[in-house]
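S.K.: have a look at this prediction, sequence included:
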Amino acid sequence: MAVRISLLLKKLDTLTYEEFHAYWEGTHANIFLDCPVIKDKVVKFTQFHFDRTLSATLAAQGTPILDFDGQVDIYTATFEDLQVLLADPEYQSLVVSDAALFSKFSESKIMIGYDKDFILDGKRV
């Protein structure tokens, strides 16, 4: 079962939402994908882009909304692979340092665990 780390991100105050999302899914994603340890250890990588309009609609209906602008999910085959990834000097110098150019990385929150699927492709599993 794959290990998943989810990182909740906040954009820098100096960027618009559009600038944040464009940089994150373009420049930063390419830096991430080109890092050698990523190619070796990551089995799945996704970004969840916060939608301010949809969130405002739910907030107006009383739904509590997290104060974050996006979420990145990184999956590795094992926890050991994740530890290798996070400790990798090239990952730290390229990916983590770049994150500071568009996000308040020090304010990020992390969850780690695994997915348990109950419905896939519209079918109960």
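M.R.: Received it, and whenever you're ready, just let me know what you need.

S.K.: only C-alpha atoms for contact and neighbour calcs from this point on.
M.R.: OK.

S.K.: how close does the spatially most central residue of the chain get to residue 8?
M.R.: Geometric centre of the chain, nearest residue: residue 72, 0.9 Å, by CA atoms, centre = their mean. Counting by CA to CA, to the nearest Å, the gap from residue 72 to residue 8 is 7 Å.

S.K.: doesn't the residue nearest to the centre of the chain lie inside a strand?
M.R.: Yes. Judged by DSSP: H, G, I helix; E, B strand; the rest coil, residue 72 forms part of a strand.

S.K.: how long is stretch 101-113 from one end to the other?
M.R.: 28 Å.

S.K.: could you pull out the strands in the protein for me?
M.R.: 3-9, 42-49, 70-76, 109-113, 119-120, 123-124 (DSSP state E).

S.K.: format those strands as CSV; extra columns: distance to residue 30.
M.R.: Listed next are those as CSV, based on distance: least, CA to CA, whole Å:
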stretch, distance to residue 30
strand 3-9, 18
strand 42-49, 12
strand 70-76, 14
strand 109-113, 22
strand 119-120, 28
strand 123-124, 33
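
S.K.: presented hereafter is structure B, for comparison with structure A:
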Amino acid sequence: MARSQFRMTVLVKPKKGMSYEEFFDYWENMHAPLFSSMAIAKRNLRKYEQFNIDPEMTGVVRNKWGVGMGPVPPFAGIAQFEADTPEKILEIFDDEEYIKNVAPDGVNFVDRSAIQVVAGYYVTIFET
């Protein structure tokens, strides 16, 4: 199997006092358009996705798989950035527009102290 596109995955938690619903609404309707409007994001990324975690369904699945013991991870969402190379993604976070406009917006909805980041290559096993 060949490696496919490079992806950076960011696990995010709402800032203190913000419900999941408020978090999802802000993230999708305020932050995503701000991020997506940047020329460098349009130029460098193949895909930007948001994954909204459903705590109730996560509990159901964890119980079904026999991993229901222990707390459900505190994350509310996962952002995925896909590009041809790691450098294409990293360039975005050094961009002046990102630094000036997008990064500061994170304080409006994200607990920055709880962010987790992983990066690597996807391997597609099958696709229909």
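M.R.: Yep, that arrived. What you see is a predicted model; the values in this text were computed from it and never measured.

S.K.: re the thing from before, which one in the second structure is aligned with the residue nearest to the centre of the first structure?
M.R.: Taking TM-score structural alignment, residue 72 of the first structure has residue 79 as its aligned residue in the second structure.

S.K.: go on, residue 113 of the first structure?
M.R.: Here residue 113 of the first structure is matched to residue 120 in the second structure, going by TM-score structural alignment.

S.K.: one step back: contacting residues for the match of residue 72 of the first structure?
M.R.: Residue 79 of the second structure makes contact with 9-12, 48-51, according to CA atoms under 8 Å, 6 or more residues apart in numbering.

S.K.: mind checking what residue 41 of the first structure lines up with in the second structure?
M.R.: Looks like residue 41 of the first structure aligns to residue 44 there (TM-score structural alignment).

S.K.: next one: residue 28 of the first structure
M.R.: In the second structure, residue 28 of the first structure lands on residue 31 (TM-score structural alignment).

S.K.: ok, now which ones touch that match?
M.R.: Contacts of residue 31 of the second structure (CA under 8 Å, 6+ apart): 102, 105-106.

S.K.: how does it look with 7 Å?
M.R.: By CA atoms under 7 Å, 6 or more residues apart in numbering, residue 31 of the second structure lies in contact with nothing.

S.K.: what separation do you get for it and residue 128 of the second structure?
M.R.: 31 Å.

S.K.: could you do residue 74 of the second structure as well?
M.R.: Relative to residue 128 of the second structure, and taking CA to CA, residue 74 of the second structure is found at 32 Å.

S.K.: more neighbours: which of these two?
M.R.: residue 74 (13 against 2; other CA atoms under 10 Å).

S.K.: once you drop chain neighbours, what's closest to the more buried one?
M.R.: residue 13 (6.5 Å; CA to CA, 6 or more residues apart in numbering).

S.K.: quick one: neighbours of the counterpart of the one you found in the first structure, just the number.
M.R.: The equivalent of residue 13 of the second structure in the first structure is residue 10 (alignment by TM-score structural alignment). Residues contacting residue 10 of the first structure under the criterion other CA under 10 Å number 19.

S.K.: what about residue 10 of the first structure, distance to residue 84 of the first structure?
M.R.: From residue 10 of the first structure to residue 84 of the first structure the distance is 25 Å (CA to CA).

S.K.: go on, residue 6 of the first structure?
M.R.: Distance check for residue 6 of the first structure against residue 84 of the first structure: by CA to CA, it reads 17 Å.

S.K.: the two - which one has more neighbours?
M.R.: Counted by other CA under 10 Å, residue 6 of the first structure and residue 84 do not tie: residue 6 has more neighbours, with 18 against 13.

S.K.: wait, that one touches residue 112, no?
M.R.: Yes. Using CA atoms under 7 Å, residue 6 of the first structure is in contact with residue 112, at 6.2 Å.
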